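Chemist: missing the sequence, but the structure's below:
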C-alpha cells in the first residue's frame, strides 16, 4: 500500500484519479493547458489579448471564486496544484493561499499547498524575479463515507495550475441545482483583498446567504471600465449582475470626469446588449479616507515600506477636483446620478451606495489595515450587509429565483 505524495499519513489502497475538466470547475470561463496542468482564467483569451497590463494578467488568473465541484462518497481527497505566488522585495512574505473544503455547503477543511513558483517584485523599479518551485498537494481525509456535494475553493490570491484530483471513491460533476447565477465585477476588495480564505471573501459570503451561484470577476487593481471586461460580462450567462465601480479609477488616476461619465454609460450599455432585462446593480465605492476627497494616483507609503509594512497613500491634490480629477465622493455622486438618469428606460437597474456596506463608522471600528483594503472581519461584515440589503426584503436581487 503506497499512499500518493501529500497524503499526510492516510493509507489508501486504491486511489482514483479523475481528469480535471470544465465539468468539474465553476467560476472560470476558460481552462488553459500549461506545462503542469490546467490554469483557470476569469477573463477569456480574447479579452486578455487586448491589454499588455501585467497587473491584469496576474489577477485575472488568480482564481477568486473558482472551485471544483463534485458529488462523491469519498473519505479522502487530494488535489495536486502548482501555485504562483507574488512577493515584494523588502516586505515580509504573505502567507500562502488557502484552499477551502466545503461539504454540503459547510466549511470542513482548510489547507495550503506547499512548493510553487514565486514572483518577487521590486517596487522601486518594477523588476520581477521568477523562482520555480515544485507541484504540491492538499489532502483532506476523515470525511464521511456518505454521498455528499464537495467544493474545493481555490486560493483567491495566487495563480493556480490544477494538476491532478485523487479520491478513494468515484466522483461525478455536480450538474447544478437551479440556483440563480450572480455575476459580480469589482476591484481587489471584491477579488478578496485580505479575506481569511476563498469562501469568506465578501462576495462568497453574500452568495452563500443569498442562495446563488457566484461568478466573481473581481480584478485586483483592474476594475477600470475596460471595454473587454464589459464584453465579458455581456457574454457570461447570469441571472443577476452587479458592478462595483470607482476605487481603481481613483487609485490609477486613469481618467477625468469628462471621460468617466460616458465610460460608465458605455460599460452599462455593453452589459445590457447581452442582458437587457437582468437585474443590474451598480455599487459605488466603500469608505476609504485617503481617497474620499483626495485624487490619485495612489502609491505605496515609502516610510511604511522602510519599516517592512505595506500601506497606501493618495498623492493627488484636492484642488485638482476642479479640473475634473476623480475622488470617491465625486464618483458616488455621478454613479447615483447616472443610475437615476437611466432608470426610466431601465426598470431593472439599481444603485447601492458603497458606504452602506462599509462607512465612516465602520472605519472607526474596523480600520483598513493598509488604508485601502478590508481585513477578514470587514469582509464578513460587508458580505452580511450585502445579503441583507440586496438579497433580502425589497432588495434588488430579492425576488429572482423565488
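Modeler: It's in. Here the structure is a predicted model, which is why all the values come from computation and not from measurement. Residues are numbered from 1 along each chain as shown.
Chemist: use CA for all of it now, contacts and neighbours both
Modeler: Noted.
Chemist: which of the three states applies to residue 309?
Modeler: The assignment at residue 309 comes out as coil when based on DSSP: H, G, I helix; E, B strand; the rest coil.
Chemist: for the residue lying closest to it once chain neighbours are set aside, grab the count of nearby residues.
Modeler: In this structure, residue 309 finds its nearest non-sequential neighbour in residue 91, 6.4 Å apart by CA to CA, 6 or more residues apart in numbering. When neighbours are counted by other CA atoms under 10 Å, residue 91 registers 15.
Chemist: isn't there a helix covering residue 91?
Modeler: No: in this structure, residue 91 is coil, not part of a helix, as judged by three-state DSSP.
Chemist: got a list of what it touches?
Modeler: Counting by CA atoms under 8 Å, 6 or more residues apart in numbering, residue 91 touches 305, 308-310.
Chemist: use this one as the comparison:
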C-alpha cells in the first residue's frame, strides 16, 4: 500500500491542518481566530469538519483512510454517531458510520465532563477497479476528527479545481445538525446540485455576526457567497434591534472590502415556531430529558418585540429592510428563509427537537436553495442551472 501525506491540496474545504500526535486535524477557521477568541463552543464546532472532503483522483482499487474521531455526548441523551460518506465519480458508494475514537461525555445536570478514550477508525473501499476515478470522502459534520493516514494500492493526485467556489456561513442548521451524514446537510445537497465546491462556515451556536467571521469570509477565495443570520442571535438573546442592524451592515461591509462584486445572498432564518414571536434565550426543555431526546424551548416573554428584543419575525423584517437600503449593491440579494422552510412545511416535516431539521428536511432545504440560487434567474446562475441529484 502507498501512504500519501494528507495536505491541503487533498483536504478540501478546510482553512488549515493542525499537526497532532496522531496525524492532522482539519480546522474550518484559521489559527488567528482560534487565538483571538478561544471560546469553547466555537473551538468545538469549527473543528467539526462540515463540508470538508478528502478528495483525489486515482487508479487504486483499494483505499483505506485511518482516522481518530472525537465526539461530544450528553449523558442520558441519544445522539447518532458521525459518518464518512464516500463518493466515487459522484456516486455515493459508502456511508461509513464511525465507531471508536474518543468521547467527551457531558453531564448536563452538573456540567461535569468525562473523557472516554477509544480506538482509531478505518474507512475501507475495495473492488473499485483499475480505471481512473474521482474519490471524495466527506468527513463527519458532527464530530471532530484527526486524519491518521491515507493508504491506496496506486498513487493519488489532487482533483482538478471545481468551476466555482461557494462560501457559506450560518448556524447549526447550516452546520448540519440532525442530518444523518455529512453529504446530507442542506449546503452539501445544494452544492452538488449547483455543481460548485463548498466551503461550509456553518458553526453551531456561533453565527453571531462576529467581526472575525466577516474577515474570514473577506479573506477567502469565493466565486459566490451566502450568509444566513439570525437564529443564534435570538437563541442567545445577544442583541437588540439597535445593535443587530448596524452589526449586519458592518459584516457585509467587511465582506465587500475584498469581494465588491461577488454575488452575495443574505438569508434570514427558516421557520422555527418557538422563536417566531418569543425572544430568547433558548434552552433545552427539561421535560425532554426523560425521553432521551433533547428538545429546545424559548424562555423569553412573548410581546417583548416592542422593546426592541429580537424574534425571528423581527429579524426577517430588519434584514429585508437592510438589503433594500443597500440597493446600490446590485449583487446583494435577500432570501427569506421561510421560502426554504416555512410554517406550512411543519405538518409534513416537523423539526424533531423544535429547532433543527431532520435529514429529509435538510434535503428539501438544499433542493429549494439550489433551485433559487443556481436556477436560470438566480443570483448564482452564472454557474449553471441546478440539476437533479
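Modeler: Noted; the coordinates are in hand. The model shown is predicted, which means the values in this text are computed figures rather than measured ones.
Chemist: TM-score of the superposed pair?
Modeler: Once superposed, chain against chain, the TM-score is 0.97 (TM-score structural alignment, normalised by the length of structure 2); 385 aligned residues with a CA RMSD of 1.2 Å.
Chemist: now which residue in structure 2 aligns to the residue nearest to residue 309 of structure 1?
Modeler: In structure 2, residue 91 of structure 1 lines up with residue 77, judged by TM-score structural alignment.
Chemist: next one: residue 246 of structure 1
Modeler: Residue 246 of structure 1 maps onto residue 230 in structure 2, by TM-score structural alignment.
Chemist: ok, its match - contacts?
Modeler: 207-208, 268-269, 312, 315.
Chemist: give me that answer again for 7 Å
Modeler: With contact taken as CA atoms under 7 Å, 6 or more residues apart in numbering, residue 230 of structure 2 is in contact with 268-269, 312, 315.
Chemist: can you flag which of these belong to helices?
Modeler: In helices, judged by DSSP state H, the following of those are found: 312, 315.
Chemist: okay if I get the contacts of residue 230 of structure 2 as TSV plus neighbour count and distance to residue 144 of structure 2?
Modeler: Shown next, in TSV, are the contacts of residue 230 of structure 2 (neighbours: other CA atoms under 10 Å; distance: CA to CA, whole Å):
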residue	neighbour count	distance to residue 144 of structure 2
268	27	28
269	26	26
312	25	30
315	23	32
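Chemist: show me which of the contacts of residue 230 of structure 2 is closest to residue 87 of structure 2.
Modeler: For those, the residue nearest residue 87 of structure 2 by CA to CA is residue 269; the value is 30.6 Å.
Chemist: the closest one touches residue 337, doesn't it?
Modeler: Yes: counting by CA atoms under 7 Å, residue 337 is a contact partner of residue 269 of structure 2 at 4.8 Å.
Chemist: and the residue of structure 2 most remote from its centre, helix, strand or coil?
Modeler: Among the C-alpha atoms of structure 2, the one most distant from their mean position (CA atoms, centre = their mean) is that of residue 130, at 34.2 Å. Here residue 130 of structure 2 takes the coil state, with states given by three-state DSSP.
Chemist: how far away is the match of residue 246 of structure 1 from residue 236 of structure 2?
Modeler: Distance, residue 230 of structure 2 to residue 236 of structure 2, using CA to CA, to the nearest Å: 10 Å.
Chemist: residue contacts, the aligned residue in structure 1 for residue 355 of structure 2?
Modeler: Structural alignment (TM-score structural alignment) places residue 355 of structure 2 against residue 372 in structure 1. Contacts for residue 372 of structure 1 (CA under 7 Å, 6+ apart) come out as 288, 312.
Chemist: quick one, helices of structure 2?
Modeler: With DSSP H as the criterion, structure 2 has helices at 31-36, 40-46, 172-175, 186-194, 211-219, 231-235, 241-258, 312-325, 359-374.
Chemist: which positions within the second one qualify as buried?
Modeler: Applying a neighbour-count criterion of 16 or more other CA atoms under 10 Å, one finds 42-46 buried in helix 40-46 of structure 2.
Chemist: so can I have a markdown table of those showing distance to residue 27 of structure 2?
Modeler: Below are the buried residues of helix 40-46 of structure 2 laid out as a markdown table (distance: CA to CA, whole Å):
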| residue | distance to residue 27 of structure 2 |
| --- | --- |
| 42 | 11 |
| 43 | 9 |
| 44 | 10 |
| 45 | 9 |
| 46 | 6 |
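Chemist: before we move on, the earlier item: buried among the contacts of residue 91 of structure 1? Make that a ChimeraX selection.
Modeler: Those of these that count as buried under 16+ other CA under 10 Å are selected in ChimeraX with:
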select :305,309,310
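Chemist: and the furthest pair within the contacts of residue 91 of structure 1?
Modeler: Across those, the longest distance by CA to CA is 6.9 Å; it joins 308 and 310.
Chemist: intersection of neighbour lists for these two?
Modeler: With CA under 7 Å, 6+ apart, residue 308 of structure 1 and residue 310 have no common neighbours.
Chemist: what's the match for residue 347 of structure 1 in structure 2?
Modeler: Residue 347 of structure 1 maps onto residue 330 in structure 2, by TM-score structural alignment.
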